[in-house]
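1. The following block contains a protein sequence and its predicted model.
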Amino acid sequence: MTTTTPARVKGGGPPQAPSDQAPADAAPAPMTHPQIMKALSGLMLGMFVAILSSTIVSNALPQIISELGGTQSSYTWVVTAALLSMTAATPLWGKLADLFSKKLLVQLALVVYVLGSVVAGLSQNTGMLIACRVVQGIGVGGLSALAQIVMAAMISPRERGRYSGYLGAVFAVATVGGPLLGGVITDTDWLGWRWCFYVGVPFAVIALVVLQKTLRLPVVRRADAKVDWLGAVLVSGAVSLLLIWVTQAGDSYGWISWTTLAMTGGAVVFGLLFVLAESRAADPVIPLRLFRNKTIALASAASLFVGIAMFSGTVFFSQFFQLARGESPTMSGILTIPMIGGLFVSSTVSGQVITRTGRWKGWIVSGGVLLTAGLGLLGTLRHDTPYWHIAVYMALTGLGLGMMMQNLVLATQNQVAPGDLGAASSVVTFFRSLGGAVGVSALGALMAHRVSHYVEEGLAALGPKAAAMGHGGTAGGGIPDLDALPAPLRAVIESAYGHGVGDVFLYAAPSALLALLLAVFIKEAALKSGPAEHGSASSAQE
């Protein structure tokens, strides 16, 4: 463990020993359940805002991109831009949480999110919208990472499973509520899709007020605290180059080309420089020594592949229901409820049981099995697949996600000293976001290619005159307006999108299998029952 200087609590007073070194008789009494729930209320509301912003545009995107004159690439980048900035910013938020006021950082993340949302609602073209989504992603990255960190600062690992389940439930509600709300807003003429970005602002403002009144944590400052800006820039550069390459390859340039070589080579160089910088930094963004712990290394890698599965589900279902089955944005959100219901149930139940038993590995492994099965079955999707089949497949996927997401973070937090809690928590979140960003980019590019291929095949089957239409409006990744198409062509487009989205899930299934294999090798360690970092929030000075 890294040696730190004595910490001074905000508001004056003599230096205090770090909490993990404090004598037993100085440890504050554990917080009661009502105290914890009160302290977490604003945090969970902030988490709700973060997830809502990520999902509310999913069902509105087909109409947004169509109105702004975008393509399938633009569609993918509206999602990827937020994931990219969230991924790049997460380790920095986590490190800042180890050095500065966690409460202030949560509030700052909310402010960044609000600014990005307001300007996103004013977007006049896809370029402006994508830029605003980058700002939104920075704020959401902070909220996602800090929610886990703040909770861990108040609650012991043994009790944390219960409250991780509550966070998982909030995640599920926001995930299902976002697409539903986005669909209703998009289908309401006097509102319009721009309100998809405005609607989260009041929730964020309320979260700021509630956080100010309810969250109490001590501000522990280190005299030698330094932010590793070089590491943050290098990891951002590596991730950005990787995602830009994955998104544009096969469209703007070939998968095997000088551009591909330059971008992948640049990502590798940035990655190596990042490793070098972190090995020499006094306070690295991602302490490399964490990966010497087998559990942290395996949980981080598993989170990478879980991220691919998680974000592919929320992004591509909207296109399936709207473009393959002709549903409205509102109905598209309603039809995804089985997946979110599964996530809600499994995250809540697993958290409660883990708190009672202290055993968590079985849940992660079982989640990997269900997630792999769910995605594999979703790989059989076609535009005319019976809905009850789809509902069962989505429920299996949701159950698997709920068992894996929060519990991989819990397993990691159980392995580290309090001083590394923020960095370790953000590492798992970082890899999950990275997996989601790479997955959405690569799978989005794959879907654009497969849809065009299936459209060509479908038109060729209709005869020479239809075959002359080429991609049927999908050339260059264009997103067609189904209502404006004649019946035969519409049938071809719907079939193409149904088959294309099925291919996306089929290619995502191996990532879930890899997450399962990694989880099998994680060694289960008993959850700690001792006081969490800084002890009780009721004695804090913030």
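-> Happy to help now that I have it. Residues are numbered from 1 along each chain as shown.
2. okay, CA-based contacts and neighbour counts for the rest of this
-> Will do.
3. Please identify which helix or strand holds the most centrally placed residue in the chain.
-> In the chain, the residue lying closest to the centroid (C-alpha atoms, centre = their mean) is Ser433, at 4.8 Å. Using DSSP states H and E, Ser433 maps to helix 421-462.
4. let's bring in a second model and compare:
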Amino acid sequence: MSAHSAAAPMDHRHVMRAFSGLLVVLFVAMISGTVVSVALPQIIGSLDGTQSQYTWVVTATLLASTASTPIWGKLADLFSKKLLLQIAIGLFTVASLACGFAQNTGQLIGFRVIQGLGMGALQVLVQVIIAAMISPKERGRYNGYLGGVMAVATVGGPLLGGFITDTSWLGWRWCFFIAVPFTLIALVMLTRTLHLDEIKRPDTKVDYLGAALIAAGVSLLLLWVTFVGNNFDWISWQTFAMVVGSMLLLGAAVMVEAKVAEPIVPLHVVRRRDPALAIIASLAVGMAMFGGAVFLGQYFQIGRGYSPTEAGLLTIPMMAGVLISSTVAGRLVSKSGKVKPYIIAGVVLLTVGFLGLSLIDHKTSLVGVSLGMLAVGAGVGMSMQNLVLVLQNTVSLSELGAASGSITFFRSLGGTVGVSVLGAVLANQVSAKIADGLSRIGVDPAAGGSGSGTLNIAAMPPQIQEIVRAAYGEATGHIFLISAGIALIGVVATLFLTPTRLRDSVDLADGEGGADGEGGADGAGGAGGAGERVPAAAG
């Protein structure tokens, strides 16, 4: 490791040339997950698909992306990061083209699985490569750019999807085609500008058994999360079989990971204090942020009566919060070398934002809703990428991929579970509130279709419209209260993080990250620690 301990950070000019290509790749990967959401009804209708296939078009990508994330991260530790990135870009590009040319929903679902593999790879490899180029201390300001890209992709995806779908000379197929030119441009840019000091490890073996067990266990868990509450009850034999099966597979994976020389998920890293706390906080932030924010569009459309495009525009305060806070906090982290205060402030702000949103209903002032979204966005911008930084700061360059893949995986898993659980709560709340409202005006709830989530509200009498909008408004406030409670778990976890001074070397120095596992924490900023070394190549 000594040869790599003194690895010098790239100067800013060379970093920015490669970083631009990485940002393009990350933007395209993230926007591909959201651009399709608005177009899905038209896509399924055009391909003569069914409601279950509608769900699978989304689920297939989610499963492949989440389950493969830790595997891609580990591969980045064993093989050339640049080559893996080029393979992932190629995989994603070919899959996007194939999705655009799909002739039936079966083909589309299959190609979406391949696209999901590429998306999972791109999201984790971009973070790993940035960490391999830039020291943790300097990485703060670059993470600000990442946060901005994530914000624009999250909010801009549905807007772009709506525009493409509504434009007669484009059509829904361009929701997939649109990614291709950008990924090809990024591939050329990165091939020319990305130069990494790769670690040669010819004697390594890939843990195929561990990878298979992790992928199978996670996929089974995600399948349960996706279908429970809709296709079968929470307490049912299907739930028992899938949850127990998933636990057994993941338990076997832990046993394998504890024994192999090159585990997919490095247990000796993730069970240390700071990495474990960062993962718990990321899980909570993922559940709260993705699980709560995903329903804002539904709130604005059904609860408030806005169009899909207007609903997307109304979420801009959240995007602005992420963009501004991630940029400012990133620069402050790089300037001070301290990350814990900004993470705590971010998760607290996230909790406060959700508490504010928990008070909304279908008549709440848009100014109040916007302030809540702004706080949520600012909290995400200050905490999400900096939690990744905490974990990366404690591991050596040789374990960077596996560690980054692990925290990205848990954040995605948290988001998936959050969407499912909060979605089930929302559906139950809406159904009960609509039934109660219809009963009060003397209408049979069964005849009113109170349990439907695809009500044509515009065609309803004004009195029933008001009941439905009130139900969605109040129910959305309720799930934001749950989101605030989940975010509070993240607050508790971050309070126990070690006050850390980020190191300004790409790799750990010899002797850091020993058995105590807290290399790069307090010691990194102390005398002789990595936090006080001057980079060999500055500016």
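-> Sure thing, it's come through. Keep in mind that what you see is a predicted model, and the values were worked out from it rather than measured.
5. circling back: once you drop chain neighbours, what's closest to the residue nearest to the centre of structure 1?
-> Using C-alpha to C-alpha, 6 or more residues apart in numbering and skipping residues adjacent in sequence, the residue nearest Ser433 of structure 1 is Thr87, 5.1 Å away.
6. which residue lines up with that neighbour in structure 2?
-> Aligning on TM-score structural alignment places Thr87 of structure 1 opposite Thr66 in structure 2.
7. cool, Val57 of structure 1 as well?
-> If you follow Val57 of structure 1 across to structure 2 using TM-score structural alignment, you land on Val36.
8. That match - how many residues pack around it?
-> Val36 of structure 2: 25 surrounding residues under other C-alpha atoms under 10 Å.
9. how about it, secondary structure?
-> On the three-state scheme (DSSP: H, G, I helix; E, B strand; the rest coil), Val36 of structure 2 is labelled coil.
10. who's in contact with it?
-> For Val36 of structure 2, the contacting residues are Gly157, Pro158, Gly161, Cys175, Phe176, by C-alpha atoms under 8 Å, 6 or more residues apart in numbering.
11. I'd assumed Val219 was in contact with Val9 of structure 1.
-> Yes. With contacts defined as C-alpha atoms under 8 Å, Val9 of structure 1 counts as touching Val219 at a distance of 5.6 Å.
12. So which of those two has more stuff around it?
-> Legend: neighbour count by other C-alpha under 10 Å for Val9 of structure 1 and Val219, higher for Val219 (22 against 18).
13. I'd say that one and Ser101 touch.
-> Yes. With contact defined as C-alpha under 8 Å, Val219 of structure 1 counts as touching Ser101 (5.2 Å).
14. From the centre of structure 2, give me the residue that's furthest out.
-> Distance to centre of structure 2, C-alpha atoms, centre = their mean, peaks at Gly442 (44.8 Å).
15. Provide a list of residues in contact with the match of Thr87 of structure 1.
-> Neighbour list for Thr66 of structure 2: Gly120, Phe409, Ser412, Leu413 [criterion: C-alpha under 8 Å, 6+ apart].
16. do Val491 of structure 2 as well
-> Residues in contact with Val491 of structure 2 (C-alpha under 8 Å, 6+ apart) are Ala281, Ile344, Val347, Val348.
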